[in-house]
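J.: Below are the sequence and a predicted model for it; my questions follow.
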Amino acid sequence: MEGSLAERAAEEHFHTVTPLLESWALSQVVGTTVFLKCENVQPTGSFKIRGIGHFCQEVAKKGCRHLVCASAFFPSFRTHGRGNAGMAAAYAARKLGVPATIVLPEGTSLQVVRRLEGQGAEVQLTGKVWDEANLRALELARRDGWENVSPFDHPLIWEGHASLVRELKAALGTPPGALVLSVGGGGLLVGVLDGLAQVGWQHVPVIAMETRGAHCFNAAVEAGRLVTLPDITSVAKSLGAKTVLARALECTKEFEIFSEVVEDVEAVSAVQRFLDDERMLVEPACGAALAAIYSGLLQRLQAEGRLRPSLASVVVIVCGGNSIDSRELQALKAQLGQS
């Protein structure tokens, strides 16, 4: 890529301004207007491109010559999860004309490797789990002077995710009564909270949803300190950080955050209902946020007096994700004993 073209790529946004759609079906469930911020239509399939794209652009401006990113891979019954972080890094690197190496655990399907290679990335397979792949990525970054792309743990990542709230402000004008999102490592949560502060909406309650077995944020909130889960046992593998960001826990002292946990069966049921209602198929990780609506949790928070009994509107961040198709959804439902 010529210098002038590379410079232009470093200035433009790699994410798209995603639709904010009013959902009649979800509004009927809650009894108030529900808006969907559809991050599932991002060019890489998830919100990750906001933060990772911004990070990659900023380090490219400073002369980064090679990007490396460890991404998660989760084998399942019939399909294979595609690391959302790795796809975002590979996409951004291609746009910037910068080489990228994506490190994935061994056992990653050829389909995933080819998809990443189709973005121009080199793929390395190391270790059995993300933690081991990440050690390899960090080693490459130190040894060769490459820039390591964290899936969620960097201020530039959070800064990129804050763009989502600026779009909400432009679309809505007035603040919603509550905002619902899923929490994995905490990057989206921190970015959204930063965005709320930037637009003067820091009073908006945020309902932070996790599935049991991938609930590192809730565990930290309950303990009052960071907690490392022994393992990720939830089917919502894209939420599979064992320890949440320290910054995410700090934010509980600065913002009104409700940390809530749903069962896998509720998250997967929400995925199916959302598919039926809105004709959009999302990961169980996203189903955790949708379950706040479908499971009645939002109404329970209101009945308990923790949320205002009357909310002007609710925004649900539909975070998207690549690790799902119709066969995978059926396999998950069978695993959880759903018809």
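T.: Here it is on my side, so go on.
J.: alpha carbons only for contacts and neighbour counts from here, please
T.: Noted.
J.: the helices in the stretch 1-150 of the chain, which residues?
T.: For the stretch 1-150 of the chain, applying DSSP state H, counting those that start in this stretch gives helices covering 3-11, 24-30, 48-61, 84-96, 110-118, 130-144.
J.: Columns mean neighbour count on top of the ones you listed, output as a markdown table?
T.: Formatted as a markdown table, those follow (neighbours: other CA atoms under 10 Å):
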| stretch | mean neighbour count |
| --- | --- |
| helix 3-11 | 14 |
| helix 24-30 | 16 |
| helix 48-61 | 25 |
| helix 84-96 | 27 |
| helix 110-118 | 16 |
| helix 130-144 | 18 |
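J.: put this beside the first:
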Amino acid sequence: MPLHIATPCIESHPLSQAAGRRIWLKLENLQPSGSFKLRGIGLACDTHARRGKRRFVSSSGGNAGIAVAYAGRRLGIPVTVVVPETTTERARALIRAEHAELIVHGQAWHEANALAQSLLGEDDAFLHPFDDPLLWQGHASLVDEVAQSGLKPGAVVLSVGGGGLYAGVVEGLRRNGWGDVPVVAAETQGADALAQSLAQGERIALEAVTSIATSLAAKQVCEQAFALTRQHPTRSATVTDLAAVTACERFLDDHRLLVEPACGASLALAYANHAALGDADDVLVVVCGGVTATAEQLCQWRIQLVML
């Protein structure tokens, strides 16, 4: 049995009204760990466990670490997660709640990642948060579920951090014969490594991540994700942090579901009927989830952002 669950795919009346077209939601926020990460992380952990690995080591800004910790607990394998200082206290608490060892190190994810790599022993498996073919294979399963439901979307909207979800969704579209379905890649300004890479025609690294959407805080997308933008119809769109937070608040009111700003970036495109959606009649938004933010934090962010 996989560690992830099959999630609902529902038509959203509030979002459809806002966008003037049918908006469908793939509710990955309902995964046991709170985000889509469990699909790929779960597959990778199960694979490594079958290969005899005795400890999982991961670096994460939050949600991937929570997914690894959850998978380790379910599989009975110890987990060590290294997070940067920017990781929220809530995310840290959720990782500890899964009985994982938590190490806080560095100002940014790449520093936490370097320490995690240095901890690896012969019997350990490293779980990368976004750059691993096993992850992409696992994430692709969400497209399989949509196909099985009978819905072929006119476009898929998803948030991009390191590019793992994007790479997985493109893999899923391809294996279901949907290579013609465009993907709209949403990012917040200040965490827009993919948008800047596409604008410059090469994979670039941000000097710093300044967005509050820390789950999108990879300074550079993985090579696979950037390569796929040259092979698969892809549109890039960025939104402000305030737009992402506002989308989270509206989504909470509309659907009684709390997600974090990284997910709000995708929802913001639908609420605004963004031009990147093109002329698609049925738009699928991957509600990637994220449990590192609280309703109180959303309110605090709104106050801070309005004052800027």
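T.: Noted; the coordinates are in hand. Since we're looking at a predicted model, the values are computed, not measured.
J.: that older thread, so which of the helices of the stretch 1-150 of structure 1 gets nearest Met280 of structure 1?
T.: helix 24-30 (13.0 Å; CA to CA).
J.: follow-up on the earlier one: for Gln202 of structure 1, find the nearest of the helices of the stretch 1-150 of structure 1.
T.: helix 48-61 (20.1 Å).
J.: how about the helices of the stretch 1-150 of structure 1 in a markdown table, adding distance to Val165 of structure 1?
T.: Formatted as a markdown table, those follow (distance: least, CA to CA, whole Å):
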| stretch | distance to Val165 of structure 1 |
| --- | --- |
| helix 3-11 | 20 |
| helix 24-30 | 21 |
| helix 48-61 | 12 |
| helix 84-96 | 20 |
| helix 110-118 | 29 |
| helix 130-144 | 29 |
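J.: out of the ones you listed, nearest to Ala72 of structure 1?
T.: helix 130-144 (5.3 Å).
J.: which strands and helices sit next to the closest one?
T.: strand 67-70, strand 100-104, strand 147-148 (3 or more CA pairs under 8 Å, 6 or more residues apart in numbering; DSSP states H and E).
J.: if we go to 6 Å?
T.: strand 67-70 (3 or more CA pairs under 6 Å, 6 or more residues apart in numbering; DSSP states H and E).
J.: In structure 2, which residue range corresponds to the strand it packs on?
T.: Per the alignment by TM-score structural alignment, strand 67-70 of structure 1 matches residues 56-59 in structure 2.
J.: Next, the buried residues of the matching stretch.
T.: 56-59 (16 or more other CA atoms under 10 Å).
J.: Equivalent analysis for stretch 186-201 of structure 2, please.
T.: So for stretch 186-201 of structure 2, counting by 16+ other CA under 10 Å, buried means 186-198.
J.: Helix, strand, or coil at the aligned partner of Val146 of structure 2 in structure 1?
T.: In structure 1, Val146 of structure 2 lines up with Leu168, judged by TM-score structural alignment. Following DSSP: H, G, I helix; E, B strand; the rest coil, Leu168 of structure 1 is assigned to helix.
J.: Now which residue in structure 2 aligns to Ala291 of structure 1?
T.: That one, Ala291 of structure 1, aligns with Ala268 by TM-score structural alignment.
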